[in-house]
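[1] With the sequence up front, the predicted model follows.
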Amino acid sequence: MRLDKYLSQATGISRKDIRRLMRRDEVSLNGEPVRDPSLHIDPDEDEICLYDQPVGAPGPRYLMLYKPEGYVSASDDPTHPTVNSLVDLPRAEELHCCGRLDIDATGLVLLTDDGQWSHRITSPRHKLSKRYRVETADPIDDDAIRAFDQGLKLNGELRRTLPARLQILSPREALVELTEGRYHQVKRMFAALGNRVVTLHRERIGSIDLDPELEPGDYRPLTESEIDSIYS
C-alpha cells in the first residue's frame, strides 16, 4: 500500500496534508524520515510513525459510549446533536450505532465501522439480549411480570412481543431484558399495561455492560473479549 494512502486511512488526515507533513519530516519509516508519499510499505513489517508516534494499521473500530439525554443515535441529523459528535476521533462520521436509543433515553450505545459485527447485534435472528433500567410514572403491578413473559400486543401491531424478562426493583423501578428491537418497544410495552415510562437507561447489550467509569458523553474502545463476545 502507498504510504500516503495508509496514513490517510489510519489517521483520517487527507493525503494532501500527509504530503505536507512529510515535507516537514513529521513522518518516519523504520526510524528514518521519509518524504516520498508513493513509497509502498508493508503494514505488518514496517514501522510507520507520525509525530514520532507509531501509527496502527487501519482497521475496524469498536467503541462503547455513554449516551446522554438529548442526543440522537445517528451520524448526522439536521436538528439535534448526534452521538457521533461526541466522538473525537478521525472519521467519526463513518461510525454507526449498533441499534438505537430514543433521544430522551440514556446509556450504552455501541459504535463501529464493522458492518458484519453490527449485524450480529441488530439482526433479530441472533436474538441478542438488551437490558434496560426503567422508571415509570405509576407503580408496576406484579402481574406485569407474567404479561412481559407471555408477550404483549402493542398498539398498531398484530404480532405479540417475544417473551421478555421484567424484574421489579421498587414500586416504580424495574429492569427489562428483551431480545427484540421494535420501535419504542419498552415504552410501548408499559403503555400496553396502562403505565408510562419516565426514564429509560440501557445497561447491557449481550454480555457487554456499560463501563461504570464512563460519565455521560464519554466513550472508550471495546476490549478484545467484549468484541468477541458478540460472536459467542
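    On my side now, so go ahead. Numbering: from 1, shown residues only.
[2] contacts, neighbours, all on C-alpha from now
    Noted.
[3] residues contacting the residue nearest to Lys130 when sequence neighbours are not counted?
    Closest residue to Lys130 apart from its sequence neighbours, by C-alpha to C-alpha, 6 or more residues apart in numbering: Ile205 at 4.6 Å. Taking C-alpha atoms under 8 Å, 6 or more residues apart in numbering, we find Ile205 in contact with 108, 128-131.
[4] Now, those that are in helices?
    In helices, judged by DSSP state H, none of the contacts of Ile205 are found.
[5] Mind putting those residues into CSV with neighbour count and distance to Leu178?
    Listed next are the contacts of Ile205 as CSV, based on neighbours: other C-alpha atoms under 10 Å; distance: C-alpha to C-alpha, whole Å:
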residue, neighbour count, distance to Leu178
Leu108, 27, 15
Leu128, 18, 8
Ser129, 17, 5
Lys130, 21, 6
Arg131, 21, 7
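[6] another structure for you, compare them:
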Amino acid sequence: MRLDKFISQQLEISRAIAGREIRARNVTVDGEVVREAAFKVLPEHEVAHDGNVLLQQNGPRYFMLNKPEGYVCATEDEINPTILYFIEEPMAWKLHAAGRLDIDTTGLVLLTDDGQWSHRITSPRHHCEKTYRVTLAETVEPELVTRFADGIMLQGESELTKAAVLEILDDKQARVTLSEGRYHQVKRMFAACGNHVVALHRESVGDIALDEALEPGEYRPLTEAEILSINLPPELQKPLS
C-alpha cells in the first residue's frame, strides 16, 4: 500500500493532507523519515506519525461487544450515538455489526470487517441461530412454547415464522432462540401472542456466547475457535432443537 494511502486511512484524513504530513517530515518508516508519498508500505514496516506508531492491519478483524442500551449498530448516525464509540481500534470505522440490535436492545454484537464472515451470520440461507433473554410485561403462558415451535403469523407478513425455541425461565422471563432475523422479530412474536417485550438481551450468535466478563460497553477480540465456528458448514452446526 502507498504510504500516503496508509497515513490517510490510519489518521482518517484526506490523501492530500497525508501527503503534506509526509513532505513535512512527520512520518517515519522503521525510524527513518520518508518523504515519498508513493513509498510502498510492507507488513513488516513500522510506520509512525509524530513519533506515534501506527499499527498495520494484518487480515480481517473480529470482536464481540456487550452493547448497552441507547446506542445504534451503525458506523455513523446523525441522531444517536453508535457502538463504534466503544471501539478503540485503528480504523474502527471500517468495522460493521454482523447482525444489528435495536437501540433499546442490549447484549452481544459481533463486529468485523470481513464481509463474507458476517454474511454467514445475517443471510437467511445459513440459518445462524440467535438467542435472546426476554423480559415481558405479562406472564408467559406455557402454550406459547408450542406456538413458537409451530410458527407465528406476524402482522404484515405472508408466511409463518420458522420454528423457534421458547424456554420459560420464570413468570415474566423467557429465552428465545431463532434461526431467522425478521424486523423486530422477537418483539413482534410476543405482540402477536398478546404480550409486550419490556427488555431484550442477546446472549449468543451461533456458538458464540457473550463473554460474562464483559461489562456493558466493553469488548474483546474473538478467539480463533469463535471465528471458525461461524464458518462451519450447516451439517456440522448444532440443530435448533
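    Looks like it came in fine. This structure is a prediction, so every number in the text was calculated from the model and none was measured.
[7] TM-score them against each other, please.
    After superposition, the two chains reach a TM-score of 0.87 (TM-score structural alignment, normalised by the length of structure 1), with 227 aligned residues with a C-alpha RMSD of 2.3 Å.
[8] quick one: what's aligned to the residue nearest to Lys130 of structure 1 in structure 2?
    In structure 2, Ile205 of structure 1 lines up with Val205, judged by TM-score structural alignment.
[9] what's the distance between that match and Leu178 of structure 2?
    From Val205 of structure 2 across to Leu178 of structure 2, the span is 10 Å (C-alpha to C-alpha, to the nearest Å).
[10] Find residues that contact each of the two.
    Counting by C-alpha under 8 Å, 6+ apart, the shared contacts of Val205 of structure 2 and Leu178 are 129-131.
[11] Same list (those residues) but as CSV, adding distance to Ile7 of structure 2.
    Compiled in CSV, the shared contacts of Val205 and Leu178 of structure 2 are given as follows (distance: C-alpha to C-alpha, whole Å):
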residue, distance to Ile7 of structure 2
Glu129, 39
Lys130, 38
Thr131, 41
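[12] what separates the residue positioned nearest the centre of structure 1 from Ser118 of structure 1, distance-wise?
    With distances taken as C-alpha atoms, centre = their mean, Leu110 lies nearest the centre of structure 1, 1.5 Å away. Distance, Leu110 of structure 1 to Ser118 of structure 1, by C-alpha to C-alpha: 9 Å.
[13] Overlap of the contact sets of those two?
    With C-alpha under 8 Å, 6+ apart, Leu110 of structure 1 and Ser118 have common neighbours Cys98.
[14] Structure 1: helices as residue ranges?
    Ranges of helices in structure 1, per DSSP H, are 3-11, 15-23, 115-122, 143-150, 185-192, 224-229.
[15] of all those helices, which gets the most neighbours per residue?
    Most buried of those, by mean neighbour count (mean count of other C-alpha atoms under 10 Å): helix 3-11, with a mean of 20.
[16] Test my guess that Ser8 of structure 2 contacts Ala18.
    Yes. In this structure, Ser8 of structure 2 is within contact of Ala18 by C-alpha atoms under 8 Å, at 5.4 Å.
[17] Looking at structure 1, which residue reaches furthest from the middle?
    Furthest out from the centre of structure 1 (C-alpha atoms, centre = their mean) sits Glu32, at 38.3 Å.
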